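S.K.: show me how the following folds:
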Amino acid sequence: MTADDDIKAAAAPLAAILKRMRAGVAFTGAGISTECGIPDFRSPGGLWTRNRPIDYPSFLASGEMRAEAWRRRFAMEAAFGGARPGRGHRALADLLAAGQLQAIITQNIDGLHQASGVAEARLVELHGNSTYATCLECGARYELGWVRARFEEARERAPDCTDCAGPIKTATISFGQPMPSAAMARAGALSGDCDVFLAIGSSLVVWPAAGFPVQAKRAGATLVIVNREPTELDALADLVIHADIGDVFSAALER
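M.R.: Model (predicted):
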């Protein structure tokens, strides 16, 4: 049996579930974006193995830490700014367009779901978005080009809000920063009211986000996990596939 045959065999039960899905929810993690050239955070070679995360209290307390956070963000832009949606992103966008998915809940901050054609109204970003910035005091939005110009003009000093002088940060959720209550509430409602819950490319170790697959399963949904590596929730799932996400979803939709 060839590798292609293996993928087709793994995708067959997924295709059957997708065919009957009418009110599905997808939950995506970093693994869906790795084929796009964006490394994940925890695995060897991941972003956190090279740079210890800057937590929220440190960002607020130190101008040096704010400057370092922006240096890292602009370095990431040089490496990953050209990333485009992968096959997994496009497959989910197709399922949304077909009316089989209600929404996508994502842990990702890369904006690739939007780039694949997913409307903001159909997307729940649990950890925010790194493609723009906001003032932590008044909530004003700033585009990264503006922030970078001010950062460089000030010799790598982090800029402050022009309206209220508050600190400006990428619109992401850092360690130590409260989770967005509205996004968490909406994700919980979706998880409790779906017929199929697709957990895709997530290690399912970050809580409380990892609780959504559990909630969906307890509410009666079919739980599917597609991830290269085993997760702590594999035993709970109705279907587990350890394979490349793009390969699996491409094969499943072809069926």
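
S.K.: could you use CA atoms for every contact and neighbour count after this?
M.R.: Will do.

S.K.: buried stuff in the helix or strand harbouring residue 68?
M.R.: Here residue 68 is covered by helix 63-80, with elements defined by DSSP states H and E. By neighbour count, with 16 or more other CA atoms under 10 Å as the criterion, the buried positions of helix 63-80 are 65, 66, 67, 68, 69, 70, 71, 73, 74.

S.K.: mind checking the longest strand of this protein?
M.R.: When the chain is scanned for its longest strand (criterion: DSSP state E), the result is strand 128-135.

S.K.: what about it, distance to the chain center?
M.R.: 14 Å (CA atoms, centre = their mean, to the nearest Å).

S.K.: do the same with stretch 110-127
M.R.: 9 Å.

S.K.: quick one on the thing from earlier: what packs against the helix holding residue 68?
M.R.: Using 3 or more CA pairs under 8 Å, 6 or more residues apart in numbering; DSSP states H and E, the elements in contact with helix 63-80 are helix 56-61.

S.K.: how about the helix it packs on: buried residues?
M.R.: So helix 56-61, judged by 16+ other CA under 10 Å, has buried residues 56, 59.

S.K.: so what touches it?
M.R.: 65, 66, 69, 167, 174, 175, 176, 177 (CA atoms under 8 Å, 6 or more residues apart in numbering).

S.K.: same question for stretch 117-137.
M.R.: 93, 96, 102-111, 114, 140-144, 160-161, 164, 166-174, 179-180, 183-184, 186-187, 209.

S.K.: could you also give me the structure for this second sequence? I'd like to compare it with the first:
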Amino acid sequence: MSGAGISTSAGIPDFRSPGTGLYSQLEKYNLPFPQAIFQLDYFRENPKPFFLLAKELYPQKFTPTPTHYFIRLLNEKGKLLRTFTQNIDSLERIAGIPTEKIVEAHGTFFTAHCLDCRAEYSLEYVKDIVFFGESLPERFAECVKSVNENLK
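M.R.: Down below sits the predicted model:
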């Protein structure tokens, strides 16, 4: 399981670091509180701040880090069963890790879905992340179960 720490050297902020974390950079959006930008109820009420932030964090602006390439190397050597990530930046995909080996717990910028009917849309239409208050992707639970069964 990896998180924000593997992407900070690519220029993508983590969430909570004082002064540099994403939450400390959201004042310009006039949010009731920083986490609101990822809350499903707030998004339904006012999606503009989220989409402005998503445009800033769009993954094509960033390059994978040595850690992302190390994970790809593990795959190339036949050592990677699966990589679970909390990141939505899609740098694992950009690094060349096969999508079937990646489990994106909080969603990804590479796919999108309608919050009401779950219809999928292309990358250009909207970026797909999991909001606070929304269930994790079904594939996440399936892959965790698979890993647990293989450990027995």
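
S.K.: can you tell me which of the contacts of stretch 117-137 of the first structure end up in strands?
M.R.: 102-106, 141-143, 168-172.

S.K.: so where's the longest helix in the second structure?
M.R.: helix 138-151 (DSSP state H).

S.K.: from the contact counts, what lies against it?
M.R.: Helix 138-151 of the second structure packs on strand 102-104, going by 3+ CA pairs under 8 Å, 6+ apart.

S.K.: which residues touch the nearest residue to residue 133 of the first structure once chain neighbours are set aside?
M.R.: Spatial nearest neighbour of residue 133 of the first structure, excluding adjacent residues (CA to CA, 6 or more residues apart in numbering): residue 170 at 4.0 Å. Going by CA under 8 Å, 6+ apart, residue 170 of the first structure touches 129, 130, 131, 132, 133, 134.

S.K.: what do you get if the cut-off is 7 Å, keeping everything else the same?
M.R.: 130, 132, 133, 134 (CA atoms under 7 Å, 6 or more residues apart in numbering).

S.K.: about what we covered before: what subset of the contacts of stretch 117-137 of the first structure is buried?
M.R.: 93, 96, 102-111, 141-142, 144, 160-161, 166-174, 179, 183-184, 187, 209.

S.K.: what's near enough to touch the residue nearest in space to the middle of the second structure?
M.R.: The residue lying closest to the centre of the second structure (CA atoms, centre = their mean) is residue 88, at 1.3 Å. Applying CA under 7 Å, 6+ apart, we find residue 88 of the second structure in contact with 106, 107, 108, 109, 129.

S.K.: out of those residues, who's nearest residue 68 of the second structure?
M.R.: residue 108 (15.4 Å; CA to CA).

S.K.: counterpart of the closest one over in the first structure?
M.R.: Structural alignment (TM-score structural alignment) places residue 108 of the second structure against residue 129 in the first structure.

S.K.: any idea how far that match is from residue 114 of the first structure?
M.R.: Distance of residue 129 of the first structure to residue 114 of the first structure, given as CA to CA, to the nearest Å: 11 Å.

S.K.: corresponding residue for residue 24 of the second structure in the first structure?
M.R.: In the first structure, residue 24 of the second structure lands on residue 49 (TM-score structural alignment).

S.K.: now residue 14 of the second structure
M.R.: So residue 14 of the second structure corresponds to residue 40, using TM-score structural alignment.

S.K.: so its match, which of the three states?
M.R.: coil (DSSP: H, G, I helix; E, B strand; the rest coil).

S.K.: does it touch residue 46 like I think?
M.R.: Yes - applying CA atoms under 7 Å as the test, residue 40 of the first structure and residue 46 come out as touching, 5.1 Å apart.

S.K.: quick check: the helix or strand hosting residue 224 of the first structure aligns to which part of the second structure?
M.R.: Assigned by DSSP H and E, residue 224 of the first structure belongs to strand 222-226. Per TM-score structural alignment, strand 222-226 of the first structure has no counterpart in the second structure.
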